[in-house]
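Q: Pasting a predicted model and its sequence here:
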Amino acid sequence: MVHDDVTAWLLEADPSLQFQVQRDLLDAPLSTWNRTRERTMTEGYGAELLAKQDDDGQWAGGAYFPGANDWQAEPGQPWTATTWSLNMLRTWGVDAAALEGTAEKLATTSRWEYDNLPYWGGEVDVCINAFTLQNGIWLGVDMAPLARWFVDHTLPDGGFNCEWESGSTRSSFHSTLNALYALLAYEQAGLATDELIATRHRAEEYLLARHLMYSLSTGEVVAPWVTNFLAIPRHAYSALRALDYFRLASEHDRTSPDPRLAEAVAMVRSKQQPDGRWLNDHHLPGRVWFEIDEPVGEPSRNVTLQALRVLRWIDDAQ
């Protein structure tokens, strides 16, 4: 499959992916890809998920987990509650205008399952707070107190770990990457202080020192999930997802790709199939509103888009 055929295959997807193909691979004018992006509010995945919203502004009656506890015997965790639904809508490019009034409703009605804390203040988990920070920026909430939380909860090695409250002092690839996406979003919105910018760069160095893949102590790939590419990654780390973060950060900072990304880039290249696509390597089990990712072992549009735009960034820089 030549590149044109892969592009045509990608463009057969939901508008939430089409606009990214137009923007990131085809260099379409803003007016073109923005028209496609606007369709996410009225058709496809975006419209379907918007229709699932509760009258009180939540989804499934809960902040991070559904309000009803009937999911506990099911495999994995549910992905239907408010935070996960907001994450998907934001990732799909849905305009905040489609959620008018949601931020105010959540401030009044939604509480975290941890200690019944108010929604926009976050709680103790790094990844949950990272998602909340990004969703708050998107919906126009003043997130300065939660942004500051990340400065105060950086670990000595420069990264983050959701287990810090249990005493962990070693950072996690997963937690650090989720925090980085949030810190970059805050900075892209023009809100970051010098201290927050320095916090982001320290966390980047945590991953770069490990070349996005390796344990410092053993020099080996830290775990199989590093090389497992997910169509819907949710909270999970992969070297590909990390590379896509560094692509965004490089464009924001106007810097060249760090040489320490080379091994991860080579791994991404090695996983391209003869037909030019990449596969969905793994699926995170749990209740969903509707299925949106391809079966494990099948070509994935989301993974292929992410891989192609990362490699385009690297190749253009060279």
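A: Sure thing, it's come through.
Q: all contacts plus neighbour counts: C-alpha atoms, from now on.
A: Fine.
Q: pretty sure Ala63 is touching Thr80, no?
A: No: applying CA atoms under 8 Å, one finds Ala63 not in contact with Thr80, separated by 9.7 Å.
Q: Check this structure and tell me which residue is nearest its centre.
A: Per CA atoms, centre = their mean, the C-alpha nearest to the average position across the chain is that of Arg234, at 6.3 Å.
Q: tell me which element it falls in.
A: Per DSSP states H and E: Arg234 is located in neither a helix nor a strand.
Q: Three-state assignment for Ala185, please.
A: Following DSSP: H, G, I helix; E, B strand; the rest coil, the label given to Ala185 is helix.
Q: what about it, neighbour count?
A: When neighbours are counted by other CA atoms under 10 Å, Ala185 registers 21.
Q: got it, and Asp115?
A: The number of residues packed near Asp115 is 9, by other CA under 10 Å.
Q: Just to be sure, it is in a strand?
A: No: counting by three-state DSSP, Asp115 is not found in a strand; it is coil.
Q: Would you mind measuring from it to Trp138?
A: 25 Å (CA to CA, to the nearest Å).
Q: Surely Ile232 is in contact with Glu291?
A: No: the pair Ile232 / Glu291 is not scored as a contact, 10.3 Å apart, by CA under 8 Å.
Q: So the two - more neighbours on which side?
A: Ile232 (18 against 9).
Q: residues contacting the more buried one?
A: His283, Asp293, Asn302 (CA atoms under 8 Å, 6 or more residues apart in numbering).
Q: Who wins on neighbours among those residues?
A: In terms of neighbours by other CA under 10 Å, those top out with Asn302 at 23 neighbours.
Q: Does anything pack onto the helix or strand hosting that residue? Which helices or strands?
A: Applying DSSP H and E as the criterion places Asn302 in helix 301-317. Helices and strands touching helix 301-317, by 3 or more CA pairs under 8 Å, 6 or more residues apart in numbering; DSSP states H and E, are helix 3-10, helix 15-24, helix 239-253, helix 262-270.
Q: wait, which of those helices is closest to His211?
A: helix 262-270 (7.0 Å; CA to CA).
Q: can you list contacts of the closest one?
A: Contacts for helix 262-270 (CA under 8 Å, 6+ apart): His211, Leu212, Met213, Thr227, Ala239, Leu240, Leu243, Ala307, Leu311.
Q: Comparison target below:
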Amino acid sequence: MAADPDVLEWLLDSDPVLRWQVERDLAGAPPSTWQATRALVATQGWGARLLSKQDADGQWAGGSFFPAGFFGSAEAEQPGQPWVATTWALKDLREWGLDAAALAGTAEKLAANSRWDYNDLPYWDGEIDVCINSYTLAGGAWLGADVSALAEWFPAHRLADGGWNCEAEEGNSTRSSFHSTLNAVRGMIAYERITGDTSLGDARRGGEEYLLSRRLLYRASTGDAVGDFTLKFVYPNRHRYSALAALDHFRDVSRLDGTQPDPRLGDAVDVVRGARRSDGVWLQGAPLPGRTWFDVDAPEGEPSRWLTLFGTRVLDWWDSADR
């Protein structure tokens, strides 16, 4: 299902952080074209704008996961959380395709200056939350930090049912979570792609099997839908699971491992296809509450370029597979 020409033109009329992916994944542009657009991320648009928010000590908003002064403030009483601190900025910039050279020296600055809100732990050591650790693993690999010890954390903290849960380390759960498991495997595949270290392959594929065995949507115990969150698409999705986010990961897996789509993804594909409007676009869902540096997608209920990119490339991958 190639993008409609009008939709493709609309997608290409976008910020470099999105446009280079449209050129590569949907428009069939040669590498020289999309790589040139990707190089603009450091100097134009949202990438340059977010880079300009970095503090002299290497952080954003003065903090690792939450901004400085957050706890005990009026903002802490509001729904959601701020999305402006270091971990979220690095996650966005990495996923937007920024060349790590634009952040030269940042890994060292964070090692010296940034500590986790949990137990004042050193930044590149990670902490106890699997989602936080997944972002840190990927970000550290990208920036050239030594995160080999953090990589070992993932297989050691995998739960008996195959995945991970951010609540497990506090003793609040022994069952894996769709959200946590997807974040874990996404962090691990980014680490593997960047470093070439395949030592996490078994743990990653075990987490992926946890999701596949549930067809990305259902409880293992009853076969019922795990929750309507799987059907709600939004960008930025931050930590939130959805059928679309999971399918985009499995497309990534297919590209890295050289595998065809697993047939168990079919129900989730139907969900994504059903959310596509007749004009070929997907609508923005309800944004996660909390302060941001600036908007990077459409308001709720409006056509979303990001979701349309993800949805179109997932369906293209699925529909073109040799099954």
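A: Looks like it arrived, so ask away. Note that the structure is predicted; figures quoted are calculated from it, not measured.
Q: Could I get the TM-score for this pair?
A: Here the TM-score for the pair of chains, by TM-score structural alignment, normalised by the length of the first structure, is 0.97; 316 aligned residues with a CA RMSD of 1.1 Å.
Q: Tell me who's in contact with the equivalent of the residue nearest to the centre of the first structure over in the second structure.
A: Aligned counterpart of Arg234 of the first structure in the second structure: Arg238 (TM-score structural alignment). By CA under 8 Å, 6+ apart, the contact set of Arg238 of the second structure is Trp88.
Q: any chance you could map the helices in the second structure?
A: Along the second structure, counting by DSSP state H, helices occupy 5-12, 16-25, 31-39, 45-51, 86-95, 106-113, 130-143, 148-151, 153-156, 178-195, 201-213, 243-257, 266-275, 305-320.
Q: wait, which of the ones you listed is closest to Gly69 of the second structure?
A: helix 86-95 (14.0 Å).
Q: any idea how far Lys271 of the first structure is from the equivalent of Asp267 of the second structure over in the first structure?
A: Using TM-score structural alignment, the partner of Asp267 of the second structure in the first structure is Glu263. According to CA to CA, Glu263 of the first structure stands 13 Å off from Lys271 of the first structure.
Q: okay, and the common contacts of these two?
A: By CA under 8 Å, 6+ apart, no residue touches both Glu263 of the first structure and Lys271.
Q: before we move on, the earlier item: could I get the helices of the second structure as JSON lines with distance to Asp57 of the second structure?
A: Converted to JSON lines, the helices of the second structure look like this (distance: least, CA to CA, whole Å):
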{"stretch": "helix 5-12", "distance to Asp57 of the second structure": "35"}
{"stretch": "helix 16-25", "distance to Asp57 of the second structure": "25"}
{"stretch": "helix 31-39", "distance to Asp57 of the second structure": "25"}
{"stretch": "helix 45-51", "distance to Asp57 of the second structure": "13"}
{"stretch": "helix 86-95", "distance to Asp57 of the second structure": "11"}
{"stretch": "helix 106-113", "distance to Asp57 of the second structure": "6"}
{"stretch": "helix 130-143", "distance to Asp57 of the second structure": "15"}
{"stretch": "helix 148-151", "distance to Asp57 of the second structure": "23"}
{"stretch": "helix 153-156", "distance to Asp57 of the second structure": "27"}
{"stretch": "helix 178-195", "distance to Asp57 of the second structure": "25"}
{"stretch": "helix 201-213", "distance to Asp57 of the second structure": "33"}
{"stretch": "helix 243-257", "distance to Asp57 of the second structure": "33"}
{"stretch": "helix 266-275", "distance to Asp57 of the second structure": "42"}
{"stretch": "helix 305-320", "distance to Asp57 of the second structure": "31"}
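Q: Of those helices, which is nearest Leu283 of the second structure?
A: helix 305-320 (7.3 Å).
Q: how about the closest one, which residues of the first structure does it hit?
A: Going by TM-score structural alignment: helix 305-320 of the second structure matches residues 301-316.
Q: mean deviation of the matching stretch from the second structure?
A: When the second structure is overlaid, stretch 301-316 of the first structure sits 0.5 Å from its aligned residues on average, using mean CA distance after the TM-score superposition for the first structure.
Q: so how far is that stretch from its chain's centroid?
A: Computed by CA atoms, centre = their mean, to the nearest Å, the chain-centroid distance of stretch 301-316 of the first structure equals 16 Å.
Q: Give me the distance between the residue nearest to the centre of the first structure and Ile128 of the first structure.
A: In terms of CA to CA, Arg234 of the first structure sits 11 Å off from Ile128 of the first structure.
Q: repeat for Leu155 of the first structure
A: 17 Å.
Q: And Val268 of the first structure, by the same measure?
A: For Val268 of the first structure relative to Ile128 of the first structure (CA to CA), the value is 28 Å.
Q: end to end, how far does stretch 57-74 of the first structure reach?
A: OK, stretch 57-74 of the first structure end separation, CA to CA: 25 Å.
Q: and what of stretch 148-160 of the first structure?
A: Using CA to CA, the two ends of stretch 148-160 of the first structure sit 14 Å apart.
Q: in the second structure, what residues pair with it?
A: By TM-score structural alignment, stretch 148-160 of the first structure lines up with residues 152-164 in the second structure.
Q: just stretch 77-91 of the first structure next, same as before
A: Counting by TM-score structural alignment, stretch 77-91 of the first structure corresponds to 81-95 in the second structure.
Q: what's the answer for stretch 198-207 of the first structure, then?
A: Using TM-score structural alignment, stretch 198-207 of the first structure pairs with 202-211 in the second structure.
Q: what's the matching stretch in contact with?
A: Residues contacting stretch 202-211 of the second structure (CA under 8 Å, 6+ apart): 154-155, 158, 161-164, 178, 181-182, 184-185, 188-189.
Q: Report the mean deviation for it after fitting onto the first structure.
A: In the superposition against the first structure, stretch 202-211 of the second structure averages 0.6 Å from its aligned positions (mean CA distance after the TM-score superposition for the first structure).
Q: how far out from the middle of the chain is that stretch?
A: Averaging C-alpha positions (CA atoms, centre = their mean) puts stretch 202-211 of the second structure 17 Å from its chain's average.
Q: buried sites along it?
A: Buried residues in stretch 202-211 of the second structure, counted by 16 or more other CA atoms under 10 Å: Ala203, Arg204, Arg205, Gly206, Gly207, Glu208, Glu209, Tyr210, Leu211.
Q: Tell me which residues touch the closest residue to Thr312 of the second structure other than its chain neighbours, please.
A: Of all residues not flanking Thr312 of the second structure in the chain, Ala3 sits nearest, at 6.6 Å (CA to CA, 6 or more residues apart in numbering). Contacts for Ala3 of the second structure were tallied using CA under 8 Å, 6+ apart; they are Leu26, Gly280, Thr312.
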